[in-house]
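Participant: no sequence for this one, just the structure:
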């Protein structure tokens, strides 16, 4: 399939209800409103195709950009490619669920994510912390330096309340992911969650809310998820 054929198929799969949901989360035109599950048959047909993924991502259409992440060949992408993709990621569903997810399947993931976390830019920070969540939830513990994760937990404890909005949410999730998926630091992550306490998000909206890593960790423990690792990062 070429880029025009994919775009036609995505348009046919679009639903107005799904489009409204995406728009309410920060997406903007152009988009069709395609449910991620509806993309699977086409993804199975195309498999990995980096040139096509690049063409789709460049359209600026949210559904096409998401599908680009599904069919991308992450190991064919350089740090500069990921920077370019992040530049075009205009809201968190792209930065955290397309770019960060694609990055998480590479050998350069931690290096790139580290630069994003240190950037001070909201969506890069969010994407960097999110990438670590995808990594910790899918890779063996031996692939991480325990001291580095300890330092990252300390960084979250010290900076989460003054971080940009989307970074707060990703950092909160990082605490939860360490607690559940990196067992040797479970206790430290639980203590970090207690010290951080509730985190206020949505202050730019009519009604803000509080998110709690401690509550989410407790719920995961009740579901016997300690040590959880997912088999695949991408759908």
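Facilitator: Cool, the structure landed. Being a predicted model, the structure only gives us computed values, none of them experimental. Numbering: from 1, shown residues only.
Participant: make it CA atoms for all contacts and neighbour counts henceforth
Facilitator: Noted.
Participant: now the residue nearest the centre of the chain: closest residue in space, sequence neighbours ignored.
Facilitator: The centroid of the chain falls nearest to residue 96 when counting by Cα atoms, centre = their mean (2.6 Å). In this structure, residue 96 finds its nearest non-sequential neighbour in residue 127, 4.7 Å apart by Cα to Cα, 6 or more residues apart in numbering.
Participant: okay, now the one to match up with it:
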């Protein structure tokens, strides 16, 4: 399928209600407002076509960029390719749910995420921690360096309250994900969760609190979900 045809299909699937929702979350024109599930039939037809994925991402159209992440052949992408995609990630739904998710399927995911966390730019930090969340929720515990993750928890404990909002969000989720999905550091994650307590962010409409990490971990304990791993990262 040519990109022009895909864009026409996406446009036909768009709705003003979904578009408005995306705009409120930080997306900007161009976009059609296509629900993720509605993209799956298109994704099935072009999945793994990296050339098409690159063309779609380069349009700057949010819906096309999301579809690019769904169909990308991540084995064909390099660290430089992901850096380039991050440069085009203008809000968190692209950085955390397109770029970070795709990165999580690569062999160099942790190396790139480590670099982004240290980058200093909000969405890079957000994407870095988000990628770790996707990894921890999918890969076996033995694939991770326990000492390194422990140090990351220490860093979150020390810096979360002074970090930028999207980084706060991703850090908070990182603590929850370790507490739920990485059994070797469950107890430490619980300790850190209690230490950081309630995290406040602003969403443009006012200030509000993130889900309390200690509460979210306890919910997983009560539901017998400790050690949870998802089968796939991308949809």
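Facilitator: Received the coordinates, thanks. Nothing here was measured: the structure is a model prediction, and the numbers come from that model.
Participant: was I right about residue 59 of structure 2 contacting residue 67?
Facilitator: No - if you go by Cα atoms under 8 Å, residue 59 of structure 2 and residue 67 don't touch, sitting 11.4 Å apart.
Participant: of the two, who's got more company?
Facilitator: Set residue 59 of structure 2 next to residue 67 and count neighbours by other Cα atoms under 10 Å: residue 67 wins out with 26 against 14.
Participant: isn't the residue nearest to the centre of structure 1 right up against residue 130?
Facilitator: Yes - taking contacts as Cα under 8 Å, residue 96 of structure 1 lies within contact range of residue 130: 5.7 Å.
Participant: how about the nearest residue to residue 154 of structure 2 once chain neighbours are set aside, what does it touch?
Facilitator: Nearest non-adjacent residue to residue 154 of structure 2, counting by Cα to Cα, 6+ apart: residue 192, 7.7 Å away. Contacts for residue 192 of structure 2 (Cα atoms under 8 Å, 6 or more residues apart in numbering) come out as 153, 154, 157, 175.
Participant: let's see it at 10 Å
Facilitator: 153, 154, 156, 157, 158, 172, 175, 176, 179, 186, 213, 214 (Cα atoms under 10 Å, 6 or more residues apart in numbering).
Participant: next: residue 29 of structure 1.
Facilitator: 19, 23, 60, 61, 62.
Participant: picking up where we left off before, identify the contacts common to residue 96 and residue 130 of structure 1.
Facilitator: Residues touching both residue 96 of structure 1 and residue 130 by Cα under 10 Å, 6+ apart: 124, 170.
Participant: so the residue nearest to the centre of structure 1, which state does it fall into?
Facilitator: At residue 96 of structure 1 the chain is in helix, as set by DSSP: H, G, I helix; E, B strand; the rest coil.
Participant: what's the spacing between it and residue 89 of structure 1?
Facilitator: 9 Å (Cα to Cα, to the nearest Å).
Participant: what touches both of those two?
Facilitator: By Cα under 10 Å, 6+ apart, the residues touching both residue 96 of structure 1 and residue 89 are 123, 124, 127.
Participant: quick revisit: which stretch of helix or strand covers the residue nearest to residue 96 of structure 1?
Facilitator: Secondary structure from DSSP states H and E places residue 127 of structure 1 in helix 122-136.
Participant: tell me what the helix or strand following that helix is packed against?
Facilitator: Counting by DSSP H and E, the next helix or strand C-terminal to helix 122-136 of structure 1 is helix 146-159. Counting contacts by 3 or more Cα pairs under 10 Å, 6 or more residues apart in numbering; DSSP states H and E, helix 146-159 of structure 1 packs against helix 122-136, helix 165-181, helix 186-196.
Participant: measure the mean distance from the longest one to structure 2 post-superposition.
Facilitator: Helix 165-181 of structure 1 differs from its equivalent in structure 2 by a mean of 0.3 Å after superposition (mean Cα distance after the TM-score superposition for structure 1).
Participant: which one of the helices and strands packed on helix 146-159 of structure 1 lies closest to residue 149 of structure 1?
Facilitator: Proximity to residue 149 of structure 1 (Cα to Cα) singles out helix 165-181 among these, at 8.2 Å.
Participant: so where in structure 2 does that closest one end up aligned?
Facilitator: On structure 2, the counterpart of helix 165-181 of structure 1 by TM-score structural alignment is residues 165-181.
Participant: wait, what's in contact with the closest residue to residue 141 of structure 1 other than its chain neighbours?
Facilitator: With sequence-adjacent residues excluded and distances taken as Cα to Cα, 6+ apart, residue 141 of structure 1 is closest to residue 182, at 6.2 Å. With contact taken as Cα under 10 Å, 6+ apart, residue 182 of structure 1 is in contact with 136-137, 139-142, 144, 146, 149, 176, 189, 226-229.
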